[in-house]
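Trainee: here is a sequence together with a model predicted from it:
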Amino acid sequence: MFSFFKKKSKETPAIAPAPEAVATPATEEPTPVAEAPVVATPEAEIIEEIVTAAPLRAEQKRSWLQKLKAGLSKTSTNLTTLFVGAKIDDDLYDELESALLVSDAGVEATQFLLDALKKKVKSEKLTEAQQVKDALRALLIEMLAPLQKPMVLGRHQPLVMMIAGVNGAGKTTTIGKLAKHLQTHHQSVLLAAGDTFRAAAREQLAIWGARNDVTVIAQESGDPAAVAFDAVQSAKARNVNVVMVDTAGRLPTQLHLMEELKKIKRVIGKGMEGAPHELLLVIDGNTGQNALAQVKAFDDALQLTGLIVTKLDGTAKGGILAAIAKTRPVPVYFIGVGEQIEDLQPFNAEEFVDALLS
C-alpha cells in the first residue's frame, strides 16, 4: 500500500535513546545543544532503492475500502442518486452542479467538470446515465491524479518534517500515526513538541512517543523554534532518520502566529541546510471551503510540500479535494477515515473516486 523511496547503507548504526533536551532561550539563532557521541560507521556505498511495505492483507484492504466508502457516503449519496434512471438533459447537469457545490468542490472545479462532461457526452455520443456517470468518474480521477504523490524517504539524514495545522484538525494524532508508519519502513523517528503553549499538546505527543517507543524533545515553555533546533541537532548526533516537528495550532488569520511559523522554518534551516525538507499541513476534511482557505494561507506562508486530510469519515464535503486540485494542487500524501493507526493511508485517486461514486 505504501510506496516510499529510501537510501540504504550496508550497515545501520545503533541508535541510542536521546535524552530530553533543554531548549535554548528564545533567539533567532539558538545555541546548539551538546551533541552526544556519534556512533561511528564505516564508509559504505549509498544506494537508492524502492521500498514497498508489505501489502495489506485482502481483508485489511477490504476493510480500508469499506471505511473509505462509508466515510464518503454522505457525499456519495448526493452524487450517485442523480444518475438513477436519469435522462441526459439540462436538469441532470443542473442537479449535478448543485451536488458538486454542496460537496464543497468549489465553483472553479465544478464548472470545469461540467464543461468537460458535456463535451465528453457530446463527442462520445453518450446516451445512458451509467455512461455519463462513468465519464464523470474518469474526469474526477484525471483531476485528482496530480495530488497522488508518494512521500520520499532517505533523501537527507535526517529528513526533517515540519507539521502545521489549526487546532482540532487532528494534527498531533496524525503525527503519532505517521511516526508508526515510518517505523514500518525501518525509519528511526524523533518527535519535537513545538507546541510550547499548550501542556495538553505536549502530553498527547509524549503519549504517542511512548506508544511508538520514540524519543520526544519537549519543554514546558519557551521558544518553539529552539525546541525544533534542538531536535534537529539531537537527530543529527544520533543518526536518526526522521525528525517530525509539531507546531502550535493556529488560524491563518492570526498573523503573529503565522510569523512564528516562518521563524521556526528559518531556525530549522540554520540547524541543517535545506531543512525542513517536508512542510506538511493537516486539514480536517469536514471543514470544506475553510480547509481550502487554510491550504492557501499556509502555502503562501510556508510553501507547503504536502497535505494530510483527516476526518473524512462521515463527511458531506468530500468534494474539497477537487477544489484543492483545481485551485491549489498541493500533493495529498495521506487521508484518514478513523482513529486507528491503519485508518491513515496514502491517497489514491482511483480508490477515492470509486468510493465517492459507488
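Mentor: Sure thing, it's come through.

Trainee: okay, CA-based contacts and neighbour counts for the rest of this
Mentor: OK.

Trainee: element containing residue 154?
Mentor: Assessed by DSSP states H and E, residue 154 sits outside every helix and strand.

Trainee: what's near enough to touch the closest residue to it other than its chain neighbours?
Mentor: Using C-alpha to C-alpha, 6 or more residues apart in numbering and skipping residues adjacent in sequence, the residue nearest residue 154 is residue 6, 4.0 Å away. For residue 6, the contact set (C-alpha atoms under 8 Å, 6 or more residues apart in numbering) comprises 48-51, 152-155.

Trainee: and if you look at residue 136?
Mentor: Counted by C-alpha under 8 Å, 6+ apart, residue 136 has contacts 113, 117.

Trainee: quick check, it in a strand?
Mentor: No: using DSSP: H, G, I helix; E, B strand; the rest coil, the secondary structure at residue 136 is helix, not a strand.

Trainee: and residue 16, how many residues sit next to it?
Mentor: When neighbours are counted by other C-alpha atoms under 10 Å, residue 16 registers 14.

Trainee: I meant residue 284, not that one.
Mentor: For residue 284, using other C-alpha under 10 Å, the count is 23.

Trainee: follow-up on the earlier one: could you dump the contacts of residue 6 into JSON lines with neighbour count added?
Mentor: Shown next, in JSON lines, are the contacts of residue 6 (neighbours: other C-alpha atoms under 10 Å):
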{"residue": "48", "neighbour count": "13"}
{"residue": "49", "neighbour count": "12"}
{"residue": "50", "neighbour count": "12"}
{"residue": "51", "neighbour count": "16"}
{"residue": "152", "neighbour count": "15"}
{"residue": "153", "neighbour count": "21"}
{"residue": "154", "neighbour count": "17"}
{"residue": "155", "neighbour count": "13"}
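
Trainee: ok, second structure coming up, stack it against the first:
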Amino acid sequence: MFSFFKKKPVTPPEAITPAAAATAVPAPSVPAPAAAAPLLVEEPAPRQSWMARLKAGLSKTSSNLSILFVGAKIDDDLYDELEAALLMSDAGVEATTYLLDALKQKVKQDKLLDAAAVKAALKQLLVELLLPLQRPFELGRHQPMVMMIAGVNGAGKTTTIGKLAKHMQTHNQSVLLAAGDTFRAAAREQLMVWGQRNNITVISQASGDPAAVAFDAVQSGKARGHDVVMVDTAGRLPTQLHLMEELKKVQRVLGKGMEGAPHETLLVIDGNTGQNALAQVKAFDDALHLTGLIITKLDGTAKGGVLAAIARVRPVPVYFIGIGEKIEDLQPFVAAEFVDALLGE
C-alpha cells in the first residue's frame, strides 16, 4: 500500500533565495510533524470503488481470458487459445512462454482436471510473477528526499507529479516542485497550476538549463527544510539520444546538489502503449537506473498484460498505477488485486 516512514521533525535552516534566473510560486509553510518514532502507515483509500473502476478498465483483457475457461477441456487447443490471448494482452513472448510452461507443469503435477482449477492456477502463477514488482513507497529516508520523474510526452507525467504531491501533503510532508521541463512551456504552467492549487512552492525558469532548475530546487529544499523535492523533466522518446543525455546531466547535477540524490528515479508510462512500454523501461533504465515505475491510463483501452512483460524482462518496481484524472485514481500497485482485475474473480 502507499506507505512511508514518519520521521522526527527537522528544524529548517534559514531559507535561501533561488538563483536569480529562477522564480518560485510561494506556498504557506507546512508545520513539522510531531516527534515520533519511525512508523509504517498506510494510505486510506476508497479501494472498493477504485477496484471496480480498475476491473472496468481492464475488462477487455479480462473477458478475452476468462471466456477461454468456460466449459473448456484441458487440451492443446486451450493452451493455444490462452497463448494467443496472453499475447494480445501485451504480455509479450517471454512472459507468455514462461506462464504457459509453468501452467502446463502445474496442471500435470497437481493433476488438475477442470477449467476452473486451471484458471485458478494461472492466477496464482501470474501473482507470483508480478509480486516482485509490488513494493511500498517509503518517505522520510532523507531530508529532503529528492525524486526525479521522467517519461515520454503524453504519458501523464506532470499530472502524476501533482497527484503524488497531494498524497504526500495529506501525510504532513512538505513538498517542493521543480519545473524542469523547460522545453515545453505548457508543462511548466501545468505544474504551477498544481502548485497553486495545493499551496506547493514551484521552482521554475521561463527558459534555460533544466539541470540548473533542478539544482536550485535541491538547494532551496535543503534550506527551507522541505521533506520532498520532486523534479519534473522534459518528456522525450528514448530514441532521442541527445535528450536522453540531457536527462543524465540532470541526474548528475542533482547528485552534486545533494549527496546520493536523486533518491528515487521514476518513469511514468502510459498503460495504452503496449509493448512499447517495455522498450521505454529498458531504455530509461539503461540510461538512468530506474528505482520505480508509475503506470497510468489503465482506464478503458489498456490491456494490462505489459506488466507481466516488465516483470519477466526488466522487473523495475511498480509503485503506483492510475486509472483516471482524479487524485484518488492513483493508487499503490498490489499484485493480487491487479490479477483479480485482469483475470476476474
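Mentor: Looks like it came in fine. It should be emphasised that the depicted structure is a prediction, and the values quoted were computed from it without experimental measurement.

Trainee: hang on, the earlier thing: what's the farthest-apart pair in the contacts of residue 6 of structure 1?
Mentor: 51 and 155 (13.4 Å; C-alpha to C-alpha).

Trainee: what stretch of structure 1 does stretch 233-243 of structure 2 fall on?
Mentor: Per the alignment by TM-score structural alignment, stretch 233-243 of structure 2 matches residues 247-257 in structure 1.

Trainee: now do stretch 82-89 of structure 2
Mentor: Using TM-score structural alignment, stretch 82-89 of structure 2 pairs with 96-103 in structure 1.

Trainee: now do the buried residues in that stretch.
Mentor: Of the residues in stretch 96-103 of structure 1, 96-97, 99-103 count as buried by neighbour count, 16 or more other C-alpha atoms under 10 Å.

Trainee: mind checking which of these are in helices?
Mentor: Residues from the buried residues of stretch 96-103 of structure 1 lying in helices, with DSSP state H as the criterion: 96-97, 99-102.

Trainee: distance to residue 337 of structure 1 added to these, as a markdown table?
Mentor: Converted to a markdown table, these look like this (distance: C-alpha to C-alpha, whole Å):
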| residue | distance to residue 337 of structure 1 |
| --- | --- |
| 96 | 25 |
| 97 | 26 |
| 99 | 22 |
| 100 | 21 |
| 101 | 22 |
| 102 | 20 |
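
Trainee: just those residues now: which is nearest residue 44 of structure 1?
Mentor: residue 100 (54.0 Å).

Trainee: from residue 257 of structure 1, how far out is the closest one?
Mentor: 34 Å (C-alpha to C-alpha, to the nearest Å).

Trainee: again with residue 125 of structure 1
Mentor: Distance from residue 125 of structure 1 to residue 257 of structure 1, by C-alpha to C-alpha: 54 Å.

Trainee: higher neighbour count, these two?
Mentor: Set side by side, residue 125 of structure 1 and residue 257 show more neighbours around residue 257, with 15 against 10, by other C-alpha under 10 Å.

Trainee: run through the residues that contact that one.
Mentor: residue 250.

Trainee: could you look up the SS state of it?
Mentor: Relying on three-state DSSP, one would call residue 257 of structure 1 helix.

Trainee: residue 267 of structure 2 now?
Mentor: Assignment for residue 267 of structure 2 (three-state DSSP): strand.

Trainee: what's the counterpart of it in structure 1?
Mentor: Residue 267 of structure 2 maps onto residue 281 in structure 1, by TM-score structural alignment.

Trainee: wait, residue 187 of structure 2 sits on residue 181?
Mentor: Yes: between residue 187 of structure 2 and residue 181 there is a contact at 6.4 Å, judged by C-alpha atoms under 8 Å.

Trainee: gap between residue 221 of structure 2 and residue 264 of structure 2?
Mentor: 16 Å.

Trainee: more neighbours, the two?
Mentor: residue 221 (28 against 18).

Trainee: now do the same for residue 122 of structure 1: its match in structure 2.
Mentor: So, by TM-score structural alignment, residue 122 of structure 1 is matched to residue 108.

Trainee: quick one: residue 73 of structure 1 and residue 313 of structure 1, what's the gap?
Mentor: 9 Å.

Trainee: quick one, helices of the stretch 101-250 of structure 2?
Mentor: For the stretch 101-250 of structure 2, the helices defined by DSSP state H, counting those that start in this stretch cover 115-130, 157-169, 185-197, 210-224, 241-257.

Trainee: need the winner for burial among those helices.
Mentor: helix 210-224 (a mean of 24; mean count of other C-alpha atoms under 10 Å).

Trainee: need the residues that contact it.
Mentor: Residues contacting helix 210-224 of structure 2 (C-alpha under 8 Å, 6+ apart): 12-19, 22, 143-144, 146, 176-182, 203-205, 227-229, 231, 233, 249-251, 253-254, 256-258.

Trainee: out of those, which are buried?
Mentor: Counted by 16+ other C-alpha under 10 Å, those give 18-19, 22, 143-144, 146, 176-182, 203-205, 227-229, 231, 233, 250-251, 253-254, 257-258 as buried.

Trainee: having no further points to raise, I will conclude here.
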